[in-house]
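> can't give you the sequence, but here's the structure:
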């Protein structure tokens, strides 16, 4: 299933919706267990099969055109966005860095989250912002001490994230040996979506093509099989000493091709089989 949190217009209430075909969705707001518009909670309470049955039943009624909707991030509750750095060797190489011997983790605040179609608004303090397309894993239940054998039990599904980065500020802090998380975590710097795709629809998350385009130009392209640390290792490592909660997002790293965005650019971040996340950029004035 492909679940989304949508508004029928700006300021309208958020509804849980499911993609039925093409670019058409049906609202699940009338379904018991879906009123809170929380995809992760609905999956935990009803399961994929029952949600699919409700979606099929409602598909003969009102359908909503995706192009006419406002998309919110496909997680209603998120306590942390866990991001992996240098998890593709070619990105480490273009950054002039060695591939790390262990996963390298940083965090984004949940205030950075925006949905598909929302505007990325870099603050005036930065003049060089770059895109980073990544596969995102969404946690489905409380998880601690996962193993490389049972990690998928904790997964609600997958989505697309664009790890926006104020590169000029980040590099300045790196040169000073100071923390740089702040410059990954500005408001709007974690576009996420459009859909939460349940794990049954992604049989092999370790073999997905990723691309990012701006103005028709392919900036980034890779496959998740090129990760330095694959998903089983990442989930086991993250949950070793840190509890993962429902709705938490794990951004699994980006590949080579990071490049600056200009005012007015529109980014299309795609993970094959998961979706295309589209966000325009509008620079804030001084």
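Here it is on my side, so go on. Computed from a predicted structure; not experimentally measured. Residues are numbered from 1 along each chain as shown.

> can we go C-alpha only for contacts and neighbour counts from here?
Fine.

> And the residue nearest the centre of this protein?
Nearest to the mean C-alpha position of the chain, by CA atoms, centre = their mean, lies residue 161 at 2.9 Å.

> is it true that that residue touches residue 134?
Yes. If you go by CA atoms under 8 Å, residue 161 and residue 134 touch, sitting 5.4 Å apart.

> thinking again about what came up before, find the nearest non-adjacent residue to the residue nearest to the centre of the chain, please.
Spatial nearest neighbour of residue 161, chain neighbours left out: residue 192 (4.6 Å); criterion: CA to CA, 6 or more residues apart in numbering.

> In addition, the following structure is provided for comparison:
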């Protein structure tokens, strides 16, 4: 299934795509794509619904983040061997974890606003993992059983804030609008192998990132095992699993960063596409 949320910011309704790609309204079945809806039982309930019986949503409404009420937004840094190489970073011994503020979360096509004073805002296409059932001290062997599904995330980053303002990476990762999520949640039964997904990102029509989740240093299962040994992963928590090479910071001989009016377009195989125009806070 492809589950999504649509409508104005803060008033999104739950929906699903039918076999023809039409948007169907789920608000008569569930209140939101969140919480218990993401459990195996909750998703089975939705699978039992005939999409043709649901109201057809007309027009082209705004798409919101594909998951509502996100609890933790966990992010993994330097998790692609080829991305680590382009930045000159050492391969980490354990997953590098930072958190992204929930106030960064926006829809897949919402405007990304560079904060005041930003000159080093960068792009990062990433595989998002949505937790469906609570996970604590799980092994890699059964970690994927706790996944509701997968989605596209743009881990937008302000590199000066991230590296030069002291503290940790969160400062450059948590600016408002720096977490476009969606367009939809693709349930795990439709993703045969999360470690074999092609991905790319374009800026102004130019291909910047081309990668595949098969170059992850730590797999999705290994990441869940590691994080669940630190804290409980709850339904609706989201994990952004790292980015392949081609980020602006890694461009040679000089880094390339976003500017007002730029357009980012990014996609992951089977998970849909995002498109954001870049704005600038006054």
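Looks like it arrived, so ask away. As the structure is a computational prediction, the values presented were derived from the model and not from experiment.

> TM-score for these two?
TM-score for the superposed chains, counting by TM-score structural alignment, normalised by the length of the second structure: 0.91, backed by 274 aligned residues with a CA RMSD of 1.8 Å.

> host element of the residue nearest to the centre of the first structure?
Element membership for residue 161 of the first structure (DSSP states H and E) is strand 155-162.

> Check the mean deviation of that strand from the second structure.
Its aligned residues in the second structure lie a mean 0.5 Å from strand 155-162 of the first structure after superposition (mean CA distance after the TM-score superposition for the first structure).

> matching residues in the second structure for that strand?
Alignment of strand 155-162 of the first structure against the second structure: residues 147-154, by TM-score structural alignment.

> In the second structure, mark out all the helices, start to finish.
Taking DSSP state H, the helices of the second structure run over residues 40-47, 81-87, 159-164, 170-173, 220-228.

> Compare those helices and report which one is nearest to residue 117 of the second structure.
helix 159-164 (9.9 Å; CA to CA).

> mean distance, that closest one to its aligned residues in the first structure?
When the first structure is superposed, helix 159-164 of the second structure averages 1.8 Å from its matched positions, counting by mean CA distance after the TM-score superposition for the first structure.

> list the buried ones in that helix?
For helix 159-164 of the second structure, the neighbour count (16 or more other CA atoms under 10 Å) marks 159, 160, 161, 162 as buried.

> For those, give me TSV that also has distance to residue 77 of the second structure.
Conversion of those to TSV gives the following (distance: CA to CA, whole Å):
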residue	distance to residue 77 of the second structure
159	13
160	16
161	16
162	12
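
> aligned partner of residue 111 of the second structure in the first structure?
Per TM-score structural alignment, residue 111 of the second structure is aligned with residue 119.

> How about the contacts made by its match?
When contacts are counted by CA atoms under 8 Å, 6 or more residues apart in numbering, residue 119 of the first structure touches 188, 279, 280, 281, 282.

> Which single one of these is nearest to residue 106 of the first structure?
Using CA to CA, the contacts of residue 119 of the first structure come closest to residue 106 of the first structure at residue 188, 17.0 Å.

> quick one: which of the helices of the second structure is nearest residue 95 of the second structure?
helix 220-228 (6.8 Å).

> can you name the residues of the first structure that that closest one overlays?
So helix 220-228 of the second structure sits over residues 231-239 in the first structure, by TM-score structural alignment.

> Next, show the common contact partners of residue 161 and residue 134 of the first structure.
Counting by CA under 8 Å, 6+ apart, the contacts common to residue 161 of the first structure and residue 134 are residue 251.

> What's the local residue count around the nearest residue to residue 227 of the first structure once chain neighbours are set aside?
Nearest residue to residue 227 of the first structure in three dimensions, chain neighbours excluded: residue 88, at 5.0 Å (CA to CA, 6+ apart). Look at residue 88 of the first structure: counted by other CA atoms under 10 Å, it has 24 neighbours.

> Quick check, residue 88 of the first structure in contact with residue 228.
Yes. The pair residue 88 of the first structure and residue 228 qualifies as a contact (CA under 8 Å) at a distance of 5.5 Å.

> which neighbours do these two share?
Shared contacts of residue 88 of the first structure and residue 228 (CA under 8 Å, 6+ apart): residue 99.

> follow-up on the earlier one: and the strand holding residue 161 of the first structure, what other elements does it pack with?
Applying 3 or more CA pairs under 8 Å, 6 or more residues apart in numbering; DSSP states H and E, one finds that strand 155-162 of the first structure contacts strand 133-139, strand 190-198, strand 266-271, strand 275-280.

> Redo the ones you listed as a markdown table? Include distance to residue 246 of the first structure and mean neighbour count.
Formatted as a markdown table, those follow (distance: least, CA to CA, whole Å; neighbours: other CA atoms under 10 Å):
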| stretch | distance to residue 246 of the first structure | mean neighbour count |
| --- | --- | --- |
| strand 133-139 | 5 | 28 |
| strand 190-198 | 13 | 28 |
| strand 266-271 | 22 | 25 |
| strand 275-280 | 21 | 22 |
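
> can you put those in CSV and add distance to residue 23 of the first structure?
Shown next, in CSV, are those (distance: least, CA to CA, whole Å):
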stretch, distance to residue 23 of the first structure
strand 133-139, 21
strand 190-198, 12
strand 266-271, 16
strand 275-280, 12
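
> For residue 214 of the first structure, find the nearest of those strands.
Relative to residue 214 of the first structure, the nearest member of those by CA to CA is strand 266-271, separated by 4.9 Å.
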